[in-house]
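Student: For reference, the sequence and a predicted model appear below.
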Amino acid sequence: METSDAQRREAESRNPEQTAARDSSAQQRSDARVRACVRELKRPGEPLCAYVRDLDRLAEHVGDLVRRLPARTELFYAIKANSEQEVLRALAPVVHGFEVASLGEVEKVREVSADIPILFGGPGKTEAELEGAIRHGVRLIHVESLHELRKLDDLAGRRGAAVSVLLRINLKGPLPQATLAMGGRPTQFGIDESLLPHVMEQLPKLTHIRVEGLHFHSLSNNLDAEQHVKLVDYYCRFAQEWAQRYGYPLRYLNAGGGIGVHYAQLERQFDGALFAGGLASVLEQALPPETTLLFECGRYLTASSGYYAAEVLDVKSNHGRNYVVVRGGTHHFRLPSSWQHSHPFEVLPIDEWPHAYGRPELPPNAPYTVVGQLCTPKDVLASDVSAAENVGVRVGDVLLFRYAGAYGWAISHHDFLSHPHPEHVYLRE
């Protein structure tokens, strides 16, 4: 007897430990595959620096999440996390669409697919961007202010078009704690909840705007699956009350992204199976049957399948502190500096040493700070750490930074000091 998607989702929600074990095993296979690739990339006389992305693991991880989500739920990939063409092509058959935040990102998506659904968000959209969104057939535009609504209505009127939008609301809360707060406090994002009645009064005048629901993206990098279910429940109840009060159809509710990555403890990641299982009852109790729930996740989808490999160029001590200098740095991989954390890595020992001069090294368990080649003390990838017990580090070894597939290369200042760019390697069978 064939197992339905609903039965599979229910089984996974009852056996979160089994699901976590399967995910862990898949991640370990990916780690081993990338280690082998990095060793093959190592060439004598050329310091190694490369991004390696396991596209098979990416598609598997995201596909698992899509299958776990309940019916009436769609998952979009927020391409700001990593907009490389190879990544988009790997995800296009898996996700329901892409979420973008600029006309440039719209065009990147359209190079991959002429018709895949697109959601367009972000503050300060220009006329050219809004016109481009209409021209490229964006499904939904997330409107961030009354002024943007009026501008979009004017542009759509000139083209004789009707544009579908979601109103992005900056809620008062209470909201769960997370690394980044996008709402529940003063930010540049969304329409202040207290201004919503005024916006609704103006909508009848905007005859080229078709409001199809609400959009919320209140926080980023939430690690607690149970709290995220409660957050989505809060969104659903607010949206249903809005639809009843103002008489607008609630075709879509966009619950944003906000699912995080636990960089400090890679074995304790967001529980996707628990989250998906909890959503089913939320949709049944708090959302009308005609409403589709949208998610636009970035970091959680791509981080685990990306790796940054950097060869050790020097090992030294300065004022009692040990430093490991690698080929590359924050101009390639800015995430650790941006988030002010020590990014997790492992040492890949490279035993070959072709030089007559000595090979500086640090013994196992000696703490050290990993830095790059830039002329700034802020070029730090990890501070006062050691990779693992009983593993030292030598010049010529390679540090392999894991969970580097999101907000790494995409947000880095690539050409500062004009150092070479890293290689970009994509693994796919």
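Tutor: Sure, I can see it. Computed from a prediction, not measured in an experiment: that's the story for all the values here.
Student: From now on I want contacts and neighbour counts done on CA atoms only, so please keep to that.
Tutor: OK.
Student: Need the three-state assignment for the closest residue to L146 other than its chain neighbours.
Tutor: For L146, ignoring the flanking residues on the chain, the nearest one in space by Cα to Cα, 6 or more residues apart in numbering is V199 at 6.3 Å. Secondary structure for V199, judged by DSSP: H, G, I helix; E, B strand; the rest coil, is helix.
Student: again with G132
Tutor: helix.
Student: these two touch, right, it and E105?
Tutor: No. The criterion here is Cα atoms under 8 Å, and G132 misses it with E105 at 10.8 Å.
Student: can you pull out the strands in the stretch 1-150 of the chain?
Tutor: 49-54, 73-78, 97-100, 118-120, 140-143 (DSSP state E, counting those that start in this stretch).
Student: before we move on, what about the stretch 151-300 of the chain?
Tutor: Under DSSP E, counting those that start in this stretch, the stretch 151-300 of the chain gives strands at 163-170, 180-181, 191-192, 209-215, 219-220, 252-254, 292-297.
Student: contact partners of the first one?
Tutor: To tie it back to what came earlier, the one meant is strand 163-170. 134, 139-144, 153, 156, 182-185, 189-193, 196, 208-218, 252 (Cα atoms under 8 Å, 6 or more residues apart in numbering).
Student: Can you select the buried ones from these in PyMOL?
Tutor: Those of those that count as buried under 16 or more other Cα atoms under 10 Å are selected in PyMOL with:
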select buried, resi 134+139+140+141+142+143+144+153+156+182+183+184+189+190+191+192+196+208+209+210+211+212+213+214+215+216+217+218+252
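Student: In addition, the following structure is provided for comparison:
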Amino acid sequence: MTVATPAQASIWEPAHAAGLPAYVYDLVGLDAHAAAVREALGDVELYYAVKANPDPELLRALAPHVDGFEVSSGGELAHVRGLFPGVAVALGGPGKTDGELFADVTRLHIESPTELRRLLAPGRPADVLLRVNLDVPIDGASLAMGGGATPFGMDPQGIAECVRLLEKQDVVRLRGVHAHLASGLDAPRLLELAAVVLDYARGLGATEINLGGGMAVSYADPEALFDWRSYGEGLARLRRPGEVLRIEPGRALTVYCGRYVTRVIDVKRVHGELFAVVAGGTHHLRTPATKGHDQPLAGRGRVAGEPVTIVGQLCTPKDVLARDVPVRLEVGDVIEFAMAGAYAWNISHHDFLMHPKPAFHYIREAV
């Protein structure tokens, strides 16, 4: 399977350092990766979770390989519809506004009995999946969205209440079940959860099951890729005739195609520890600060050196991109952070201190 990895050579020309910081998206690599995922999944439906990265060029690269897009707000819906007017769209997320609840979408993920009652009141047609939160152990997840008391989805009692409400009318159509219980799981663990969800859905008579996303991505070991082949084969074994299975990955599709490229402004030692201050920072790339990891550096040929902590320009000690990186850095050096294609720019606090925003560049041809 083809993906971009930090071992690959630099994608930025040093002569262009004046245009930094910048995000660089490898659309060629993304196209190859998405095609490989699509092939590995067989006839499992593939929706892209737009929340991971809504960049229009990334969405255009993904569109030929996906069956639709999953959105979590009216803003994301308008964004996708503006790019692809007729594409299939599933809308989910808690706390839907009336505009979102009554939007024209392919599938609506219902989060609560109250939400369903609001939908039923005006008697408008809709096709819905009920989002279930099963009380099951979720080991090894980086983020738990279910498996116990969380604000997401419904327990079986809530699902039963929704089923009773739907049985009393025929305008809002129950199409099946949606479950996104956790993020950061490998293929065997996701298949274990899929088996539990499928067993529950079959008990309701559901034949359309959205198993969510949550495929593991390792920032500590970027070469450790999710096993899409075994996941697709496992889902094929679990699926029964007549069932429609759908997944909605986000990070695992786009994270490898993006890099955050910047330059070193200052190198200094404070109480014995070495710091490199770069242009930009976590107001551009918030992921390492929120998840508590080091953003991996990309590019070959770097000279080993004393461990250095790479920080940004913000007036907060949390503005750290990577700690104790064993590489020699000097003022003016251009550095590239890999795995910046998901939950990076779009979740960052852009206007804190009002620094300039990064540029965006796209690789459209193989190099």
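Tutor: Arrived safely. It should be emphasised that the depicted structure is a prediction, and the values quoted were computed from it without experimental measurement.
Student: Now check the first structure for the residue matching E45 of the second structure.
Tutor: Counting by TM-score structural alignment, E45 of the second structure corresponds to E74 in the first structure.
Student: Tell me which residues touch the spatially most central residue of the first structure, please.
Tutor: Nearest to the geometric centre of the first structure sits R299, at 1.8 Å (Cα atoms, centre = their mean). Applying Cα under 8 Å, 6+ apart to R299 of the first structure gives the contacts 81, 259-261, 405-407.
Student: Most neighbours among the residues you listed, which one is it?
Tutor: The most crowded member of these, judged by other Cα atoms under 10 Å, is G405 (29 neighbours).
Student: Would you mind giving the secondary structure of that residue?
Tutor: Applying three-state DSSP: G405 of the first structure is coil.
Student: Trace it over to the second structure, please.
Tutor: So G405 of the first structure corresponds to G341, using TM-score structural alignment.
Student: what do you get for L279 of the first structure?
Tutor: With TM-score structural alignment as the criterion, L279 of the first structure matches L235.
Student: if we can go back for a sec, burial measure for the match of E45 of the second structure, as a count.
Tutor: E74 of the first structure: 17 neighbours (other Cα under 10 Å).
Student: dump the residue contacts of it.
Tutor: By Cα under 8 Å, 6+ apart, the neighbours of E74 of the first structure are 66, 95-96, 292-295.
Student: Equivalent analysis for V172 of the second structure, please.
Tutor: 120, 123-128, 166.
Student: Need the buried ones from those residues selected in PyMOL.
Tutor: Selecting only the buried entries of those in PyMOL, with 16+ other Cα under 10 Å as the criterion:
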select buried, resi 120+126+127+128+166
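Student: From the contacts of V172 of the second structure, pick the one nearest A201 of the second structure.
Tutor: Closest to A201 of the second structure out of the contacts of V172 of the second structure is V128 (14.0 Å), distances taken as Cα to Cα.
Student: ranges for the helices of the stretch 101-250 of the second structure?
Tutor: 113-120, 156-167, 187-203, 228-238 (DSSP state H, counting those that start in this stretch).
Student: Then the stretch 251-367 of the second structure?
Tutor: Going by DSSP H, counting those that start in this stretch, the stretch 251-367 of the second structure shows helices at 251-254, 287-291.
Student: residue range for the strand ranked longest in the first structure in the second structure?
Tutor: Longest strand of the first structure, by residue count under DSSP state E: strand 306-318. Using TM-score structural alignment, the residues of the second structure aligned to strand 306-318 of the first structure are 258-270.
Student: Can you tell me what sits against that stretch?
Tutor: Contacts for stretch 258-270 of the second structure (Cα under 8 Å, 6+ apart): 12, 17, 20-26, 274-280, 285, 329-342.
Student: same thing with stretch 286-299 of the second structure?
Tutor: So stretch 286-299 of the second structure is contacted by 5-11, 219-220, 222, 282, 318-323, 335-339, 343-345, 347-349 (Cα under 8 Å, 6+ apart).
Student: which among those residues end up buried?
Tutor: Buried, going by 16+ other Cα under 10 Å: 5-6, 10-11, 219, 222, 282, 318-323, 335-339, 343-345, 347-348, out of the contacts of stretch 286-299 of the second structure.
Student: give me every residue that touches L181 of the second structure.
Tutor: By Cα under 8 Å, 6+ apart, the neighbours of L181 of the second structure are 133-134, 144-147, 212, 214.
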